[in-house]
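Asker: The following block contains a protein sequence and its predicted model.
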Amino acid sequence: MTALFPYRDINIHASTTNYAFTSPSNPSAPTLVVDRPSGHIWLNDKPMTGGKRVTSIAGILGMVRLRLDKYIIVITKAVQVGRIKEHPVYKIQATEFLPLREKPLHDSDEDTYLQLLTTHLKNGPMYFSYSFDLTNTFQRQVHADQNLPLWQRADTRFFWNRYISSDFIDMCSASPAVNPYVLPVMFGMMSITATAVKSTPLSFILITRRSRFRAGTRYFSRGIDENGNVSNFNETEQIIITGSVGAGSTGYDKNTASQEKQQVQIMSYVQTRGSVPVYWAEINNLKFVPRLLIRSIDPAAAATKHFAEQVRIYGDNYCVNLVNQTGREKNVKEAYEGVVRSIVSNPIEGEKSSLRSEQQFRAIEPTEQRSIVDHVHYIFFDFHHECRGLKWHRALLLLDQMGDALEKQKYFHATESHAGLTVKNLQTSVVRSNCMDCLDRTNVIQSMLARWTLSRQLIDLGVLNAGEKIEQYTAFESRFRNVWADNADVVSRAYSGTGALKTDFTRTGKRTTTGALADGVNSLTRYYLNNFRDGPRQDAYDLFLGTYLPATSGITSSLMFVDRRPVFIQSVPYVFLGALVFLMAVIFTTSPPSTVLALRFFIGFSVLVVVWCGIFIKNHGMLYINWPKLNNLAWANEGYNDALGKVAKDKIIGKWVARHERGASSIRLVHLEEGKKRIE
């Protein structure tokens, strides 16, 4: 019978003609062979030992074709981060690229592709288990076919290496013996902690799974696409397990061996977050607050697809919108409300007040149940207005508004014994939260809802008495807060490049001046990264997830990552820095009197250069953004062309730009159209 779970140990036998993969602990299993340099995959019933190199690996991540060669990506090091019940969970620590050509071909593009993928794998938090499906919630696992291989049970949204595993997956239907070589990997956050509440040992687990659809960075991936996928979609599952605590890397605690006879209680609570499901973008232009663009395309069809899938998977969706009701964010709020009105049947809306607040909640509810999207409920909570002045405890007002819905949605609860798994309760709905980035405000609200539900679960288990709250137990409360703050940081780094804002409140329960200062530093860091470093990060997502295919791009030479801006445009920042350095040197250097007149002239000239260059860069900021190079952003291309056109029309410097570009394309991004290949 073919193994349903991935092999825990794999050896690579590398030779000049192939790579052969074997499992030492499964000597009867066929050898997986990848021919060099064709990449043809086949199985050999006989062991293929030998080769000039034999290496032990933790698993095969996948295989990717770049422009000049194909590479097998293998996991060379993984560390165990804990156990979910008896199942060990690992985090990827190191990977290696195995080229199919014996003498790999290189050019600047190929090296850049490899560097992008290497950095992505190094910085992306990726987890896997050989015996447990990390991509699915406990509730979904109950309904999964346990006779399927692990990778076939995986939720395709969170199967992060699904694209690069496609060569091996394609073989599985014809050769089921390939199944154990396919290892599904999850991108996101994982925390597994053995703890106790009122002397009751339990395993406290938090898992956040990031969707591979419409994945990207903060300003280069916003809103929804035509297939209903939204940016920065994450599913967070909070789990408590009693009766079997296996969070440590060494498995069960010997002192709790008696617990093995107890009935295992499993409780989980799921929330989601995702970008506002309309067509919108924030356009980088070097300003601290980018220009907001709500596209005129009707998002109703895409939003219907999005919510139809969400309702099918999670049940009723309670969409909590946390953006501001004034200023630039107001446009996003109104667009969201507009699309909800357009997709639900006979919507009824109005202001609702809590016992402690008036007219701060806006709700949109369907009055009929004619279609699947009539299970969408919209709630607006002006987070910044309610919590202004560091009064973040007022976020609890949202609980007043959602009390009935939270009671009705319940949570997943199952018991496990020698007789098997018994489901006692199912979660019937989900809270889908968002702010502008789905990061900072969103995480505060999600942790608040998770705490409320956790108290309810422990009361139902009999661990807490009726009326008690988990906040009363300071040791566990501190652990809970820090785990949720860590979750905020992981989700934020993947999207914005920095840790989350407002985590001082999540960690300590109050907003502090120190935390506000730290948020200021993080905001400045985000500004730098989002404008000058996120282009390559977006390219890495597109490359790893298969939304850009180098092998079929049509580019025949090393041109993809060449800076095509006019030399004059490229030189302005260097002139600015040079003049600034000269000014600093003069200020801090003493000079003889005979040179004062000359220095004054050069100082005056340098000041003029610095001021002119600064104004030029500020006025033409789009020319200095580090844009993605692989997949073209239509609005970025248009904005870049407009900015370059303005420079070309300048009476003084326009001729320098035009002269550089005469007879050639003036659009730095237009070459992307030649190589743009998308898998929708």
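Answerer: Structure's in. What do you need? Numbers count the residues shown, from 1 in each chain.
Asker: From here on, just use CA atoms for contacts and neighbour counts.
Answerer: Noted.
Asker: what's the longest strand along the chain packed up against?
Answerer: Ranked by residue count and defined by DSSP state E, the top strand of the chain is strand 70-84. In terms of contacts (3 or more CA pairs under 8 Å, 6 or more residues apart in numbering; DSSP states H and E), strand 70-84 is packed against strand 53-57, strand 59-65, strand 87-99, strand 186-197.
Asker: Give me the angle between it and strand 87-99.
Answerer: Counting by axes from the mean of the first three to the mean of the last three CA atoms, to 10 degrees, strand 70-84 points 170 degrees away from the direction of strand 87-99.
Asker: try it against this one:
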Amino acid sequence: MIYIPHESARVIHQDESRYVKMFQSIDLASNFYFSYSYDITHSLQHNLTEPKQFLTNNSEKSESDTLPDNNHGLLSSSVLPQRKEKQLFGIRTQPYEKFVWNLHLLSEARKADLHPDWILFVSHGFIGQSNINIFGKSVYVTLIARRSSKYAGTRFLKRGSNFQGDVANEVETEQMVHDSAMSSLSKSHCTSFVQMRGSIPGHWKQEMGKMVGKPAITIDFYDPFAETAGAHFNELFKRYGAPIYILNLVKQRERKKQESLLSDQFSSAVKYLNQFLPVDYQIVYKTFDMARKNKSSAKVLDHLAGIARSAVMKVGIFHNNAKYYSQVNGTVVGQTQTSSGSRQTGIIRTNCVDCLDRTNTAQFAIGKCVLGYQLCALGVLDSPILEFDTDCVRMLESLYEDHGDTLALQYGGSQLVHRIKTYRKTAQWTSQGNDIMQTLSRYYSNTFSDSEKQNAINLFLGLFKPEENQPPIWEFPSDYYFHHKPSIFSMKSLTQWWDVGVYKSLPYAYNDLTKSCSELIQVLSRDIEMIDSYLDFYRPYEFSVLDDVYGYKISNTVRDFMPSFTTNYSPFTVRVRPVKRREDVSQKGNTMKNPSVSGQSSTSSTASSTSSSNDGDTSEDDDSFASIESHKTTSKEASPEPATFKSLFPGTQESYGFEIKKPSQEDILLYKKYVLAGKRANGTAVNFLHSNLTTIRHISKFSKDSSLEVAVPTVKKESIEIYRNYVKLAKTGFNMPKHSDVEIFKLYAKLK
């Protein structure tokens, strides 16, 4: 923070120092991200979608301004006035404001019509990247979590939703997998999948008035027509399309109703909203009592795998290239109406009460299922089924552990308590001490420091603006009216709770079909300095140490997850071993602390828990999974088929679409004549070569060369003249052939 005016002009206010301290309590050095050359507030599918409209000066959309785009954001000069040389133009789009955290700080600059190059949008959340090394071929897995700036806050101070449908702890998680053989987004193979987490849309709270670990859940007021939930799902239809697949992980049966209150309210809201939608676009609502299943002997991750497969088959994934010929329909999922790949339509929305521990494990199960389909789309795998104890899945588990720890610190004040190993029941018993410390840390943060953190967030986002002769923010008993703006009575229908334009675009997302850009930018111009992503990343004109380059230090399946001594280098081979190499390194205290440099989150923790929450639930095991269509694969189905010659070496018909047949007898006789003619013509030369093999010696033209000096070889004048004519030919073009050459060619053609 820099004070611009001179010290003599400084006016010291009694509250200034406390406001400055509160503002600086937000650490801008971690978990805040920006990019000069890529819009991180939008998904990869939206960024690669061609724009349909151009915004005018008064920000009104005009259908007459529509220009085609066939290069994923690069417009050719064919739609613009023709010039002497071909021009290439890029587009500058507006960011998605929900995931921009410095919008209030940029408000004055945007009002003053400052040049966009001076305005940098910052997002909050998590970014992690890892490299799957497949026999030397690098496939990058990138995890981007975008935290919403609407109704943002800490755990017990922000629950449920506001009247505009913005829910607490709303995070959009995008899993991108791309082939690193080519860095261009428009030409390389890229896949992505978006899922989200968020609190149950409703008006409920948990007050930390008493010194208890779990405050009681209370409903502020009931919403019989589900207007708040309708506003929330209308926004999801607008951003992602249909269907919306809800995975509710809260408890279903309790002795004293707490979580089940929220589940009943959520279920009734979805039922009310669904009765006005057609069957194809209705919200899919599934419940899974994850805590109860974890207490029993049931395998939670196997149940979640069945849910994940059913959900992913409905929404699909995004892939920017067409599928291969040999790929069957079951390995590539998504809307494939065009020949240029597939699209994701819809979203998987996961929630528990806090949207932290259980939600992160469920999102990992979905991400594991999606990773199989993404690798199939890239042509790496033939089957989308991935086993748990493989280097590839261990790498993905590490990414989601860091992802969950970072979001838990931002919202709950501590790292994850119940981890993926907890629900797999593979955690070590020594990790229970770490779980106790994480629980105490979360309790201390929620009780004593969350209120100050919430004030800092409200100040940073501009929800509260200090004014003279007004009470400061710390004197307000609650920030309820900062986030719940008084709304004017709306005449919107209680049955048609969606926007008309959003409904007409289903199952596709309204934002993708009406994508607009605000400015054309000339690419690779000599007069305008453009951003080159390669130069911006590697900076070859500067001296840089290889160890400091982010792309070199990201986690690798070979370096961090593969055993030291192995003969099978495949990242998809099952390796049953108790401890990972990355865990060994982290236990020695050698983990990197800055996630933006090391590629590993500063919250990376390897401890897990086998403890389960001890509440007053009934001991009987109810089958809350009965309403879910399970696609669980048994161990017999998941076991690999025996290797045969046909499976190892598929025919050309299966791979490329044509079959190699045995040549005809006429072709064989013709080839025999060709071979005999070659033997007769070269027989003398071959015999001479064999008889003089002992006398042939290679004489080097560089016999005097050494590591210190190289002699320049002499080049004949004829060769130099040939090269000059070759260069001249590239500049001036072909010359007319001589008359004698034309006569020779005519004679040749006549004889032919």
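Answerer: Sure thing, it's come through. For clarity, every value in this text was computed on a predicted model and none was experimentally measured.
Asker: Fetch the TM-score of the aligned pair.
Answerer: Once superposed, the chains reach a TM-score of 0.58 (TM-score structural alignment, normalised by the length of structure 1), with 427 aligned residues with a CA RMSD of 3.1 Å.
Asker: Can you mark which positions in the longest strand of structure 1 are buried?
Answerer: By neighbour count with 16 or more other CA atoms under 10 Å, strand 70-84 of structure 1 contains the buried residues 70-78, 80-84.
Asker: ok, now stretch 410-427 of structure 1?
Answerer: Neighbour counts over stretch 410-427 of structure 1 (16+ other CA under 10 Å) mark 410-416, 426-427 as buried.
Asker: Can you tell me which of the residues you listed is closest to T304 of structure 1?
Answerer: Taking CA to CA as the measure, T304 of structure 1 lies nearest Q427 of the buried residues of stretch 410-427 of structure 1, at 22.5 Å.
Asker: Relative to G420 of structure 1, how far out is that closest one?
Answerer: Distance, Q427 of structure 1 to G420 of structure 1, by CA to CA, to the nearest Å: 20 Å.
Asker: residues near the closest residue to H46 of structure 2 other than its chain neighbours, how many?
Answerer: Excluding the flanking residues, the one nearest H46 of structure 2 by CA to CA, 6 or more residues apart in numbering is D512, at 5.9 Å. The burial count assigned to D512 of structure 2 is 21, neighbours taken as other CA atoms under 10 Å.
Asker: The strand or helix carrying T422 of structure 2 vs structure 1, average offset?
Answerer: Taking DSSP states H and E as the definition, T422 of structure 2 sits inside helix 420-424. Comparison of helix 420-424 of structure 2 with structure 1 after fitting gives an average deviation of 6.9 Å (mean CA distance after the TM-score superposition for structure 1).
Asker: That helix packs against which elements?
Answerer: Applying 3+ CA pairs under 8 Å, 6+ apart, one finds that helix 420-424 of structure 2 contacts helix 300-315.
Asker: secondary structure class for F168 of structure 1?
Answerer: Assigned with DSSP: H, G, I helix; E, B strand; the rest coil, F168 of structure 1 falls in the helix class.
Asker: now do the one 3 residues further on
Answerer: For M171 of structure 1, the reduced secondary structure class is helix; criterion used: three-state DSSP.
Asker: and it, how many residues sit next to it?
Answerer: Neighbour count of M171 of structure 1, defined by other CA under 10 Å: 16.
Asker: now it: how far from V33 of structure 1?
Answerer: In terms of CA to CA, M171 of structure 1 sits 12 Å off from V33 of structure 1.
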